[in-house]
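In: need coordinates for the below:
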Amino acid sequence: MSESDEHNKRVVSMLVEAISRGDLAVFDEVYTAEAAAKARQWVRPFLESFPDVRMDVVQMVADGDTVVARLRCSGTHLGLWRGHAPTGRRFERVDEVYFFSFKDGLISGSWGIEDNLKRFGQLGLTLWTRRLISLEIRGVSSRGKQRARKVLVPVPSHGFPSTRPFS
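Out: This is a model prediction of the structure:
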């Protein structure tokens, strides 16, 4: 493994440790200026929702200007998150995988997948909102009679699985 690969893996480890401490100031040390600002936009609200968040590195692979990290995340829902009021419940060991791109030894972008179905389940939340849309279904019965029926369909509140690109 090259020195560059080892350096990039250390940078991702520093990021994961900083998030677990709630230390967004470290972002200026591990991200390019533009990427740091964008990363704060999605990490800050998560830390406000889960102030005791803990992230652990399960596996990390580096290849050139890319590091892939498999992480496990735990935390207590103490703030508004994705439109859901705090539950006070805890999620444990939720899997996340992130691809980090590097430029000049700093993270220049990332893309990730999180197991939010597991996270939502452990928090007692649903992926569906209470918003419903009304659909009219029209058809013809087996006797040739026209029929119309209105049904209420729940609207998903969030995409699944969750991704957070910012490059």
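
In: okay, CA-based contacts and neighbour counts for the rest of this
Out: OK.

In: which SSE is I133 in?
Out: strand 128-140 (DSSP states H and E).

In: beyond that strand, next helix or strand please.
Out: strand 146-156.

In: contacts for the helix or strand following that next one next, please.
Out: As assigned by DSSP H and E, the chain's next helix or strand after strand 146-156 is strand 162-163. Under the contact criterion CA atoms under 8 Å, 6 or more residues apart in numbering, strand 162-163 has outside partners W111, G112, I113, E114, D115, N116.

In: recalculate using a threshold of 7 Å.
Out: W111, G112, I113, E114, N116 (CA atoms under 7 Å, 6 or more residues apart in numbering).

In: sequence B follows; please return its structure for comparison with A:
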Amino acid sequence: MSESRDRNLTAQERLGEILAARDAQALTEVFHDDVVDHDPAPDQAPGSAGIVGFWTEMFTAFPDLEAAPQTLVADDESVTVALTISGTHTGEFQGHAPTGRRFSVRGIQVGRFDDGRLVERWGATDEAGMQQQLGLAG
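Out: Predicted structure coming up:
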């Protein structure tokens, strides 16, 4: 394994620890201040502030949120993770009052790293499935 790949995997592992601890502010350890999120959430601010804001809302809306990696592939520049995201809707989420319903959907994230920090992010989550399971689909 290359040093760069090892550093990226270590950063990805730290990202998982931060998410498991529900510590949105600590995400700045892994995401570069000027990270480019190619797939931001609605109304998400740019840079790491947007990442922190998104996860703060997620942890508030879904206090039991879990992001469980299913597979991970890494090279010298990028880490790709396929994961299952689940939680119970007990707080406001994107303008929707809590439903008390649980969701579980698949997602994927590709992160490009530079010196052990995420500088670009691409991702997709089954948002339609999430909305449907939460009873929010119109």
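
In: show me the longest strand that occurs in structure 2.
Out: Using DSSP state E, we find that the single longest strand of structure 2 is strand 102-114.

In: for that strand, packing partners?
Out: strand 78-88, strand 117-125, helix 127-134 (3 or more CA pairs under 7 Å, 6 or more residues apart in numbering; DSSP states H and E).

In: ok, average deviation of the shortest one from structure 1?
Out: Put plainly, it is helix 127-134 of structure 2. Compared with structure 1 after the fit, helix 127-134 of structure 2 shows a mean deviation of 1.7 Å (mean CA distance after the TM-score superposition for structure 1).

In: distance of the closest residue to G16 of structure 2 other than its chain neighbours relative to A137 of structure 2?
Out: In space, G16 of structure 2 comes closest to A67 once its chain neighbours are excluded; the distance is 7.8 Å by CA to CA, 6 or more residues apart in numbering. For A67 of structure 2, the distance to A137 of structure 2 (CA to CA, to the nearest Å) stands at 22 Å.

In: quick one: which of these two has more around it?
Out: A67 (18 against 11; other CA atoms under 10 Å).

In: ok, that one - contacts?
Out: A67 of structure 2 neighbours (CA under 7 Å, 6+ apart): L83, T84, I85, S86.

In: counterpart of the second one in structure 1?
Out: By that I understand T84 of structure 2. When structure 1 is aligned by TM-score structural alignment, T84 of structure 2 is paired with R72.

In: next up, the contacts around its match.
Out: Taking CA under 7 Å, 6+ apart as the definition, contacts of R72 of structure 1 comprise M55, D56, V57, V58, R93, V94, D95, E96.

In: how big is the angle separating the longest strand of structure 2 from strand 117-125?
Out: 150 degrees (axes from the mean of the first three to the mean of the last three CA atoms, to 10 degrees).

In: quick check: T99 of structure 2 touching H89?
Out: Yes: between T99 of structure 2 and H89 a contact is recorded at 5.7 Å, counting by CA atoms under 7 Å.

In: those two: who's more crowded?
Out: Neighbour count, other CA under 10 Å: between T99 of structure 2 and H89, H89 has more, with 24 against 15.

In: what residues of stretch 59-78 of structure 1 count as buried?
Out: 60, 62, 65-78 (16 or more other CA atoms under 10 Å).

In: from these, which is closest to S2 of structure 1?
Out: Lowest distance from S2 of structure 1 to the buried residues of stretch 59-78 of structure 1 (CA to CA) belongs to A62, with 9.2 Å.

In: can you select the buried ones among the contacts of R72 of structure 1 for me in PyMOL?
Out: Typed into PyMOL, the next command selects the buried ones out of the contacts of R72 of structure 1 (criterion: 16+ other CA under 10 Å):
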select buried, resi 55+56+57+93+94+95+96
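
In: any idea how far the residue nearest to the spatial centre of structure 2 lies from R7 of structure 2?
Out: Central residue of structure 2 (CA atoms, centre = their mean): W55, 7.0 Å from the mean position. The gap separating W55 of structure 2 from R7 of structure 2 is 23 Å, by CA to CA.

In: and what of D76 of structure 2?
Out: Taking CA to CA, one finds D76 of structure 2 at 9 Å from R7 of structure 2.
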